[in-house]
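K.L.:
Predicted model and sequence below, questions to follow.
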Amino acid sequence: MPRLHPPEFPVALKSDRSGAAEYEVWEALADELPDEYVVFHRVQWLDRPDDGPPRDGECDLLIAHPARGMLVVEVKGGRIAVDPATGAWRSVDRHGKAHVIDNPFAQANESKHVLRRKLASIPWWRGRPVPIGHAVALPHCAKGGSSIADASLDVTLDAADLTRARASVERVFDFWRLAPDDHWRHNGIAALERLFVHHDFARVPLGVQMRQQEPEFLRLTREQAGVLDVLRQHRRAAISGCAGSGKTMLAVEKARRLAGEGFRVLVTCFNRALADFIRAQLPPPQQARARAGVAAGRGQLDLFGGARVDVESFHALAAAWARRAGVPLPEAHDEEERRRLFDDVLPEALVRAAGELPERYDAVIVDEGQDFKEEWWVALQTLLRDPDHGILYVFYDDNQSLYTGGAALPIQTPPFVLTRNCRNTREIHRWVGRFYRGGAEPEPAGPQGRPPVALRYADERGLREHVRRTLHQLVAEEKVPERDLVVLTPHGRARSALWRDPVFGNLRLTDAWPPAPNHVQWSTVHAFKGLERPVVVLAEVERGGWSRAELLYVGGSRAQSHLVVIEREDAAG
């Protein structure tokens, strides 16, 4: 994707009439143009003509390419029309209101000539040709319409052109035949960035950017909740979506709504940490309370204490029901016994316990359903008052189903597919999207964000040095709070080189949540599935264990705003 200045489109402009049109064009360019392009937004200029007072102005967008030159782009939103008799231009907005506007082609041409003079006056550029052309973007018009029949179609980008922005921009460059010289090819982009990028503001600390992005993520998540309105009449639904599509927050919202209607609800998932997170999202009156006098494990719930919503991981749920019903559970002494306990014994114990106990749920909601095995679905449905027709919602990632070989879901109707990523920046979405092999290709909706950072190491010493420098930069220089950061690894405590010696400068890794001051959370990728943090450092990416594609997809998609991947040099081999 192109380098963007500024890296984020200003949020305040998205709701402005002219700014909204610029945002549409900006998004199209950001999605389509390759890495060698650079796009500047609202380049301001001050012209000092020889025959008059100084004039100031700006061009909406400036597109630059080392081998093609520059394009000044003037953007006009709405339905554009021109009166051939008077030459008057107007824009009609979505409410049908007409606005008088300047001739966009004249504006683009003026900005082009002003920038050409300005650049030609710089000592570095003096005496050299300035490779610059102009274009007009009309994102709500069609060139075949009479409204722009008198305009130069060769330099017009209409709504259809913006759906294939790369080819359309290249067409305009071809029209101008700018032929930049070698001096421009090697130095032109850097010169533009020195001239037009305000360096005092260009490098906003990541911690500040994250706070600026929060309202956008919140808005997108709220909009995604509209899916539940569509599914309101469905007693059973499978909801599929990529990582970042908001499945967990939809599961929480569905639980809230059902509880508000008086239903008794169970929310369950595979990971204990994800269950803890979901529980924390529900208001205290809807949470189940810890049972007094019961020597329970971490986060055990009073499953029958009158609460409207119970939240627990599947295996903790099965163990709690088994204890209550007096179903004996064996101890697991090795990995094989532990695997059998989780895969077979606990699900069977849950079925037996359900046969002994009268309590039932009106609704069961499952998050990260791709991790569930066939026997688990049978056990879960025994907890419903109506096992065949009770309310059952399953949220799952069809891409992770490919990796895990997840069992078929107990819902016969076609899944409802979430196609919009609302929890990751566009940069992270594109990076993770390389490893997506699911159904409908997801679309990015979040803020632009920074490109992920990839670091390579040859040995453990190099790994530790990368982690130390990365943590220092993020916390000390980028002002990222420790609690907004997590270090993920595919290895457990016994194999992780980071966990064996968890001290990195003045920071220490911890598996506790929330982390103490000067501590950064450490977790395995497996234990962190379904969760997210604003910043993720995905480290110890090596051969063996997880497939590389699965690891980078699952681990990388945990990052909301920024991702750093620290990978062994031979990992991709």
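P.N.:
Cool, got the structure. Numbering: from 1, shown residues only.

K.L.:
alpha carbons only for contacts and neighbour counts from here, please
P.N.:
OK.

K.L.:
Count the residues that sit near Thr425.
P.N.:
By other C-alpha atoms under 10 Å, 25 other residues sit near Thr425.

K.L.:
mind checking how far it is from Arg338?
P.N.:
38 Å (C-alpha to C-alpha, to the nearest Å).

K.L.:
got it, and Phe263?
P.N.:
Phe263 sits at a distance of 35 Å from Arg338 (criterion: C-alpha to C-alpha).

K.L.:
One more: Arg360?
P.N.:
Separation of Arg360 from Arg338 (C-alpha to C-alpha) stands at 28 Å.

K.L.:
Second structure for comparison follows:
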Amino acid sequence: MAQIFPADAVGQNESEQEALDDLRQQLDDTFRVYVNTAFLTSAGDHEGEIDFLVLHPELGMLAIEVKGHGVERGADGHWTRLEGGKPRRLKKDPFKQVFEHTRAISAEMGSRLSRAGVPVASRKNPVPWDTLVYCPFTERPEGPRPLSLAEGHLLDRRHRAELGERVRAIMAANLERLGRTVAPTVVEQLHDRVLMARFRLAPSLAAVMDREAGQTVRLDERQGMVLDSLAENDRFAVVGGAGTGKTILALEAARRLAARTGGRVLYACFNKMLARHAARSFEDAPPPTGEVRARHFHALCQDAASRSGRTAAFQCALERAAAAGPEHERDFWDNRAIEFLFEAIAGGHVAGFDALVFDEAQDMRPHWWTELEALGAHGADTPLLVFFDPDQAIFGHEAAIPPDLFRFRLLENHRNPRALARWVCALTEQPLQPHPGAPAGDEPQLHPWVDRPTTLRILSETVAEMRAEGVDPTRMAILAPHTLRNPASTLHGIPEVAGLPLTTDPAAGDGKLLYATITRFKGLERDVVFLLDIDPEDPLCARRHRYVGASRARRRLHAFCRGPFLPERTDD
């Protein structure tokens, strides 16, 4: 039986239904029959509908026009057809019309295939074609045929039992007459890219995520209370889970403190990427008066060494530690670098700040706080705001915040749609819940580990789908426990994904796709995050690391995991 498209198609009238049944039964499954194919050329100069298009990988294409109760050309040269026993005048010679329709749709097919990069022998005729008029309820009278009708191209009720055989014969004779062959690959492309090309008129993923962003509640009443409290109490700590708006509040608080004091405010964090993001934020939206300086901890120590004339000593100590190995380098930043800051403060080489704001403060080591608070120009009267999440302490120590600070807790995730927020909340032991006013969103996608080629294929296909849905590469990020230089990374030695070059610079544009480790991307976020190489048995993929990684996604999350991603919950 022939393949019918659409599979459940029915004829628009009795004669078309008879023709459809005959074609379905009498042609084998190498034939494809497209029912009532409407078309409009790209130039807009020709439109119409062909009752049946028959396509075959070796015989080409045949357009069939069905006339139920016959047609007639009168002595005056006008064509009519019978409807309800009454003649109805036709605008055109029906035989000429089907020829013109077929010629126009063939040229449109060739044009579309060429634009899609499919090589065709002739742009106007990508596959050989011919036409047929079929009248299942009438008989052709004796006498001369119209000049517009080729011999053997009008079949009537006497040919019903042999319609399939006649269709094959007409298509084969046309090939012989033209001296052409059919390229089966072109026929397949014609089916996939033109006749049955997928078409979906629906919001793109990019549009859906934009709409969700508009629905996301950025500041609620409780967050507003944090900012309002600056007028009465400017020394306190804000504790909250991922997505509760801590960084948004920290940036705005720094601006308000600068405007209120008219002086210099320090916004400090541990993460270099977050510090660069904050610096750009203050450049784009500076306070009306005063100044906010955004620095990460390493830069604070290096600046202090420079101001006290100890740059050479700082660099020498760092190089010796790095040469001794990663543990010694980590010990330098944990213990030795802060001494350069202390020496610079004690020597009066560092000008104090009128207010201090520390973001992602759980990353600060407990013994740093004496020197960090000493950066205030007014001692214990210096406004001090600390923002932290104990469950994001992933550098080998627990969060230790100055104990004398009043603590204000944020409880609701504002960043994520509810479906994604539920995952984030399940990964933390801190009180956290989705915001009830957030959009529903899509469930995060978990891709179980199979092997490296499979992971690469799924990742590439998913990124390509995102691009097809209008999602710009700058809205996506791949986060993993290992750097690209590490052979343990699935993307080690691979320069691009889905045709997008990989970059480790979050500020890079130009169609590049960001790759970063989970630890380096702390405090930042992207609309779409791909968590790669997640292995719960790896210390770099422990629950807190998965919590940090998953919470970097604003709208969509794809996790490639070797085991269970969410922790098992036990009821006490």
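P.N.:
Structure received. Not measured: the values here are computed from a predicted model.

K.L.:
quick one: TM-score?
P.N.:
After superposition, the two chains reach a TM-score (TM-score structural alignment, normalised by the length of structure 2) of 0.58; 355 aligned residues with a C-alpha RMSD of 2.6 Å.

K.L.:
Tell me which of Arg360 and Arg338 of structure 1 has more neighbours.
P.N.:
Neighbour comparison, Arg360 of structure 1 and Arg338: the larger count goes to Arg360, with 19 against 15 (by other C-alpha under 10 Å).

K.L.:
That one reaches Gln381, doesn't it?
P.N.:
No. When contacts are counted by C-alpha atoms under 8 Å, Arg360 of structure 1 is not listed as touching Gln381 (9.9 Å).

K.L.:
Helix, strand, or coil at Leu350 of structure 1?
P.N.:
Following DSSP: H, G, I helix; E, B strand; the rest coil, we place Leu350 of structure 1 in the helix state.

K.L.:
counterpart of it in structure 2?
P.N.:
Mapped onto structure 2 by TM-score structural alignment, Leu350 of structure 1 lines up with Leu341.

K.L.:
do the same with Leu563 of structure 1
P.N.:
By TM-score structural alignment, Leu563 of structure 1 lines up with Leu557 in structure 2.

K.L.:
how about its match, what does it touch?
P.N.:
Under the criterion of C-alpha atoms under 8 Å, 6 or more residues apart in numbering, the neighbours of Leu557 of structure 2 are 420, 444-445, 528-531, 550.

K.L.:
Pull out the buried residues from those residues.
P.N.:
The neighbour count (16 or more other C-alpha atoms under 10 Å) marks 420, 444, 528-531, 550 as buried among these.

K.L.:
Am I right that Ala206 of structure 2 is in a strand?
P.N.:
No. Under three-state DSSP, Ala206 of structure 2 falls outside any strand and is assigned helix.

K.L.:
who touches it in this structure?
P.N.:
Here Ala206 of structure 2 is in contact with 469-471 (C-alpha under 8 Å, 6+ apart).

K.L.:
can I get these in CSV with neighbour count, distance to Thr483 of structure 2 and secondary structure?
P.N.:
CSV is the format used below for those (neighbours: other C-alpha atoms under 10 Å; distance: C-alpha to C-alpha, whole Å; DSSP: H, G, I helix; E, B strand; the rest coil):
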residue, neighbour count, distance to Thr483 of structure 2, secondary structure
Glu469, 15, 29, coil
Gly470, 14, 28, coil
Val471, 20, 25, coil
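
K.L.:
picking that back up, what about the buried ones among the contacts of Leu557 of structure 2, which are in strands?
P.N.:
528-531 (DSSP state E).
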